[in-house]
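S.K.: I need the structure of the sequence given here:
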Amino acid sequence: MTDQRFIIEMGMGNDQYGMDYTKAAARAIEDAIRHSSIPLFDATGLPHEQMRVQVTVGVAEPEKVDCAELVKGLPRGRASVTAVEGGLNVTNPDSGMTLVIATAAVEAFLPKQG
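M.R.: The predicted model follows:
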């Protein structure tokens, strides 16, 4: 049976001082989740374990993201996180500090219903 996507949320996060891509990605995921309220589970009695959560984060250097660590921060469902090229690095010419900006798409799927 094919899963059916029932939500997609987008978020943005950054790390201003540490060039920590995982931290920026975590903040983008948190931003996306904060914009969601899903009464579906209370209304239908479906268990959260049936939900598959697929997260895609975009950063300038995806190899520097600890996807396994990000999965630990997701509150419900069976989760996976993938890092892809995206986001943005912005360097301050005065200090040389680089601001890491990440974007995230959080998608939730359930088995096709009735």
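
S.K.: CA atoms for contacts and neighbours, from now on please.
M.R.: Will do.

S.K.: Cys67 reaches Val84, doesn't it?
M.R.: No. In this structure Cys67 lies outside contact range of Val84 using C-alpha atoms under 8 Å: 10.8 Å.

S.K.: following up with a second sequence; could you model it the same way so I can compare the two?
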Amino acid sequence: MARKRVILELGSGNDLHGGDYTKAALRAVQDALHHSSLMMIRSLGIDAKTQMFVDVTIGVQQPERVDTEAVRTSLPYGIVTVKARKGGLDVADPERGDNAVVAVAAVAVRLELP
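M.R.: Presented below is the predicted three-dimensional model:
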């Protein structure tokens, strides 16, 4: 059986003060999750903890500053993988020496289907 994508949700999140890329990433993932209901998983009798594969891609300007393990453990179900990539947006505030971070998240759910 092949793993086929059955759900793709997108979200965005930010950290307006402090430049915390992980906080922005976590908010983006939560935004994506709040757009979705996994009724299909239950209806098919799939064990969401062991038979659902979740691929998370985070886009931020400094991907190396995202704690991907913190993002991974924030998802309640599935076998989760997280990748951080260049993307998102940084908005500098030179007067305060502060940086607003905007992250985007793509959360894909795959199931083993014939």
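
S.K.: got a TM-score for the pair?
M.R.: These two chains, once laid on top of each other, score a TM-score of 0.94 by TM-score structural alignment, normalised by the length of structure 1; 113 aligned residues with a C-alpha RMSD of 1.0 Å.

S.K.: neighbour count winner among Cys67 and Val84 of structure 1?
M.R.: Neighbours were counted for Cys67 of structure 1 and for Val84 using other C-alpha atoms under 10 Å; Cys67 has more, 20 against 17.

S.K.: so who does the more buried one touch?
M.R.: Thr22, Val81, Thr82, Ala83 (C-alpha atoms under 8 Å, 6 or more residues apart in numbering).

S.K.: just give me the match in structure 1 for His100 of structure 2.
M.R.: No His there; residue 100 of structure 2 is Ala. Residue correspondence, TM-score structural alignment: Ala100 of structure 2 in this structure matches Leu99 in structure 1.

S.K.: looking at this, that match is in a strand?
M.R.: Yes. Counting by DSSP: H, G, I helix; E, B strand; the rest coil, Leu99 of structure 1 is located in a strand.

S.K.: for Arg76 of structure 1, see how far away it is.
M.R.: Computed as C-alpha to C-alpha, to the nearest Å, the Leu99 of structure 1 to Arg76 of structure 1 distance reads 30 Å.

S.K.: more neighbours, those two?
M.R.: Legend: neighbour count by other C-alpha under 10 Å for Leu99 of structure 1 and Arg76, higher for Leu99 (20 against 15).

S.K.: okay but that one is in contact with Asn89, surely?
M.R.: Yes. If you go by C-alpha under 8 Å, Leu99 of structure 1 and Asn89 touch, sitting 5.6 Å apart.

S.K.: thinking again about what came up before, just put the contacts of Cys67 of structure 1 in JSON lines and tack on secondary structure.
M.R.: Shown next, in JSON lines, are the contacts of Cys67 of structure 1 (three-state DSSP):
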{"residue": "Thr22", "secondary structure": "helix"}
{"residue": "Val81", "secondary structure": "strand"}
{"residue": "Thr82", "secondary structure": "strand"}
{"residue": "Ala83", "secondary structure": "strand"}
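
S.K.: can you add distance to Ala32 of structure 1 and neighbour count and give these back as a markdown table?
M.R.: Output for the contacts of Cys67 of structure 1, formatted as a markdown table (distance: C-alpha to C-alpha, whole Å; neighbours: other C-alpha atoms under 10 Å):
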| residue | distance to Ala32 of structure 1 | neighbour count |
| --- | --- | --- |
| Thr22 | 15 | 24 |
| Val81 | 14 | 22 |
| Thr82 | 15 | 17 |
| Ala83 | 16 | 24 |
